[in-house]
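S.K.: got a structure for you, letters missing:
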C-alpha cells in the first residue's frame, strides 16, 4: 500500500512506520521538518508541503496523527492557538488536498483523543456517549473530528481514533513518570479516584493496522485497553512493578494552581470502554495493566 502519514515522527507514527515498513508498504510523511523523516522513520519519504505529491501515484490510505503535544505546557492563549492550528487547521488542509486529487484516497484514519469525552466522572463511556464540550481539550477534539468527517463528501471511509495515553518504553507518559517512581516518589493525583484509560503502544499500532485493513470499520473507535483503572490503581501497579513505594499524593488544589485548566488532563478521567473495537473483533495483546507494564519495564 501507498500510505501518507501526518505526525509520522511522533511516538505512534514512528512505531507505525516501523511496522508498515516490515510489511513492504510505501510511506510518505508530511512534516514540518522533512529532513528528519529518514532518521526517525527509516524508509519513509519526507515532504514539507502536500503539493509535492501532486501528480504522483494515488495513495491507498491517509493516516492523520499530527498535533503539538497537549500536556507539555499550560494552555495559554498562544498555546491554544498552536494546538488548534496543529490539529483542526492542519486536518482541514489535509482533507481539502485529498478532495483535489484525481483519485481520492479511499480511507482516512484521523487521530483524536479520549479528551473528546471531557471528565466523564463515574459514567461508563463508549463511542455512543456524548462529547464533554466543557473544557478546551474536549472542544479541540470535537472540532478536530468534525474536520476529518468532511472527507466523507469525497466518498472516503473515515475512521476517528480516540486515543488514550499510550504506554511506551522510552517515550510518552511512562517516560515522564518513571524518574520519580524509580526514586520512590510516585504519587497519586488528587484523590486518585479518577478513571484512567491507557493503551500499550503495540496494541495502538495493531489497532490502527486492523482498522486500516477492515473495510467495514468506520466512525469513532476508542483506542484504549479494555480494562481501565483508577489513577490510584495505576500508581500502585507501576510502583509495584518497580519494587518501590508510592506513599505520596499530589493535592488537587496544587495541580489546579500549577496547571490551570490543563489540570483536567490529570484530575479528570474517563471510564472508557473500547466497545466498537471489541465488536469489530480486535484482540488486545496487553489488556491488563500489570502485563503491559511488565513488558515495557522488564523486557530487554
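M.R.: Nice, I can see it. What you see is a predicted model; the values in this text were computed from it and never measured.
S.K.: CA atoms for contacts and neighbours, from now on please.
M.R.: Will do.
S.K.: can you map out the strands along the stretch 151-300 of the chain?
M.R.: 157-163, 166-167, 187-189, 195-196, 199-200, 219-223, 229-230, 248-250, 271-272 (DSSP state E, counting those that start in this stretch).
S.K.: quick one: which of those strands is nearest residue 1?
M.R.: Across the strands of the stretch 151-300 of the chain, residue 1 has its closest neighbour in strand 157-163 (16.0 Å, CA to CA).
S.K.: point out the other helices and strands that that closest one packs with.
M.R.: Counting contacts by 3 or more CA pairs under 8 Å, 6 or more residues apart in numbering; DSSP states H and E, strand 157-163 is packed against strand 107-113, helix 136-149, strand 219-223.
S.K.: looking at these, which is nearest to residue 177?
M.R.: Closest to residue 177 of the helices and strands packed on strand 157-163, according to CA to CA: strand 107-113, at 20.0 Å.
S.K.: which residues sit against the closest one?
M.R.: 60-66, 141, 144-145, 148, 151, 156-164, 208, 212 (CA atoms under 8 Å, 6 or more residues apart in numbering).
S.K.: out of these, which are buried?
M.R.: 60-66, 141, 144-145, 148, 151, 156-164, 208, 212 (16 or more other CA atoms under 10 Å).
S.K.: alongside the first one, take a look at this:
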C-alpha cells in the first residue's frame, strides 16, 4: 500500500513511519524542497500541494497540527491551534475532490478533546461533543475531513494522551517521580484516556484496512484516573507518589492550557476499535507502568 503522510516529522508521525516502513510504501509531505523520491512538497497555509502525491496514494494519513502544549494559550496561539489543523485538512480534502484517482482511505487525526470535560461519564464514539476550546477545534477538524468525496473511507481517530518517552505527558510525570516529588495532578480523580505509542501506531496501521469509518476512539480499553496512573508509575519506579499538585496552582501557572490539557476528565472507551477486532498490548495502567519500566531498562 502506498501511504501518504502529512505531519510525518512529529512525535506520532515519526513512530508511525517506523511502524509502516518495510510493509508499505511510505511517502511524506514536506514544506521544503523534497529531498528524495519519497517526499512531495506542499504549503497548506496557501492551499498548495503536489496533486500527483494524492493521485498516487492508496491512503492518506493527516497528522498535521501545532502542539497543544507548544506554548501558552494566548489569542495568537489559539488561532494557530485552529489554523494548523483546519488548513492542512482542507488542502488535502480539496486535492482529493480534484483527483481523478482519489485514495481509498483518509485517516485524519482528531483527539479525545472532542468530548470536553465530562467527569465520570463513559464516552463512546456516539457521545456528544463538549464545551471546551479543544472540543470546538476537534469538531471543526473532523468536519473538514468529512468533506472528502465518496468513495473515500474517512476515519477520524480521537486520540487520547499518547504515552511515549519521546515527549508529551509521560516525561513530565516521570521526572518528579524520579526526584521523589511526584503525585496526583489536581484532584487526581479526572479520567485520562491514555494510550501507549506502541498501541497508537498499531491502531493507526489497523485502521488503514479495517472496515470502519467515522470517529474511532484511540485510548486504552481501561482508562484510568490520574491518581491511579501516577501511583502505578511510582510503584514501577519504586518511588512515592503522594505530593499532590493543587488545581489552583496549575491554573495560576498555566491558565486555560493547564485546565484543558491536565484537568479535564474524559472516560473514553475504544468500542469501535475493539469491536473491529483490534487487541491492545497495554490495556491497563498497570500494563502502562510495566511498559514504561521495560522501556527504561533498554
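M.R.: The structure has been received and is ready for your questions. Everything quoted here is computed from the prediction, not taken from an experiment.
S.K.: as a markdown table, the strands of the stretch 151-300 of structure 1 with distance to residue 236 of structure 1 would be great.
M.R.: Output for those, formatted as a markdown table (distance: least, CA to CA, whole Å):
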| stretch | distance to residue 236 of structure 1 |
| --- | --- |
| strand 157-163 | 23 |
| strand 166-167 | 16 |
| strand 187-189 | 8 |
| strand 195-196 | 13 |
| strand 199-200 | 17 |
| strand 219-223 | 23 |
| strand 229-230 | 10 |
| strand 248-250 | 11 |
| strand 271-272 | 18 |
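S.K.: for the counterpart of residue 245 of structure 2 in structure 1, grab the count of nearby residues.
M.R.: Superposed on structure 1 with TM-score structural alignment, residue 245 of structure 2 falls opposite residue 250. For residue 250 of structure 1, the count of nearby residues is 14 (other CA atoms under 10 Å).
S.K.: now do the contacts for residue 250 of structure 1.
M.R.: So residue 250 of structure 1 contacts 187, 188, 189, 190 (CA under 8 Å, 6+ apart).
S.K.: what does the first one align to in structure 2?
M.R.: By that I understand residue 187 of structure 1. Per TM-score structural alignment, the equivalent position to residue 187 of structure 1 in structure 2 is residue 183.
S.K.: its match contacts residue 229, correct?
M.R.: No. Counting by CA atoms under 8 Å, residue 183 of structure 2 does not reach residue 229; the two are 9.7 Å apart.
S.K.: buried ones in stretch 265-282 of structure 2, by neighbour count?
M.R.: 265-274, 278, 280, 282.
S.K.: how long is that stretch end to end?
M.R.: Separation of the first and last residues of stretch 265-282 of structure 2 by CA to CA, to the nearest Å is 21 Å.
S.K.: any idea how far it is from the chain center?
M.R.: In terms of CA atoms, centre = their mean, to the nearest Å, the centre of stretch 265-282 of structure 2 is found 14 Å from the chain centre.
S.K.: quick one: it aligns where in structure 1?
M.R.: Aligned using TM-score structural alignment, stretch 265-282 of structure 2 spans residues 269-286 in structure 1.
S.K.: who's sitting farthest from the centroid in structure 1?
M.R.: Here structure 1 reaches farthest from its C-alpha mean at residue 55, the gap being 31.1 Å by CA atoms, centre = their mean.
S.K.: any idea how far residue 99 of structure 1 is from that one?
M.R.: Noted for residue 55 of structure 1: a distance of 14 Å to residue 99 of structure 1, by CA to CA.
S.K.: check residue 211 of structure 1 too.
M.R.: Counting by CA to CA - residue 211 of structure 1 and residue 99 of structure 1 are separated by 22 Å.
S.K.: so between those two, which is more surrounded?
M.R.: Neighbours were counted for residue 211 of structure 1 and for residue 99 using other CA under 10 Å; residue 211 has more, 21 against 18.
S.K.: which residues does that one contact?
M.R.: Contacts of residue 211 of structure 1 by CA under 8 Å, 6+ apart are 159, 217, 218.
S.K.: the last one against residue 157, yeah?
M.R.: Yes. The pair residue 218 of structure 1 and residue 157 passes the contact test of CA under 8 Å, sitting 6.1 Å apart.
S.K.: of the strands of the stretch 151-300 of structure 1, which is nearest residue 258 of structure 1?
M.R.: strand 248-250 (11.2 Å).
S.K.: mean shift between that closest one and structure 2?
M.R.: Once fitted to structure 2, strand 248-250 of structure 1 is off its aligned match by 1.1 Å on average (mean CA distance after the TM-score superposition for structure 1).
S.K.: would residue 59 of structure 1 count as being in a helix?
M.R.: No. Applying DSSP: H, G, I helix; E, B strand; the rest coil, one finds residue 59 of structure 1 to be coil, outside a helix.
S.K.: burial measure for it, as a count.
M.R.: Number of residues near residue 59 of structure 1 (other CA under 10 Å) recorded here: 21.
S.K.: quick one: what's aligned to it in structure 2?
M.R.: Taking TM-score structural alignment, residue 59 of structure 1 has residue 57 as its aligned residue in structure 2.
S.K.: give me the number of residues near residue 67 of structure 2?
M.R.: 12.
S.K.: quick one: contacts for it?
M.R.: With CA under 8 Å, 6+ apart, residue 67 of structure 2 has these contacts: residue 81.
S.K.: brilliant, that's me finished.
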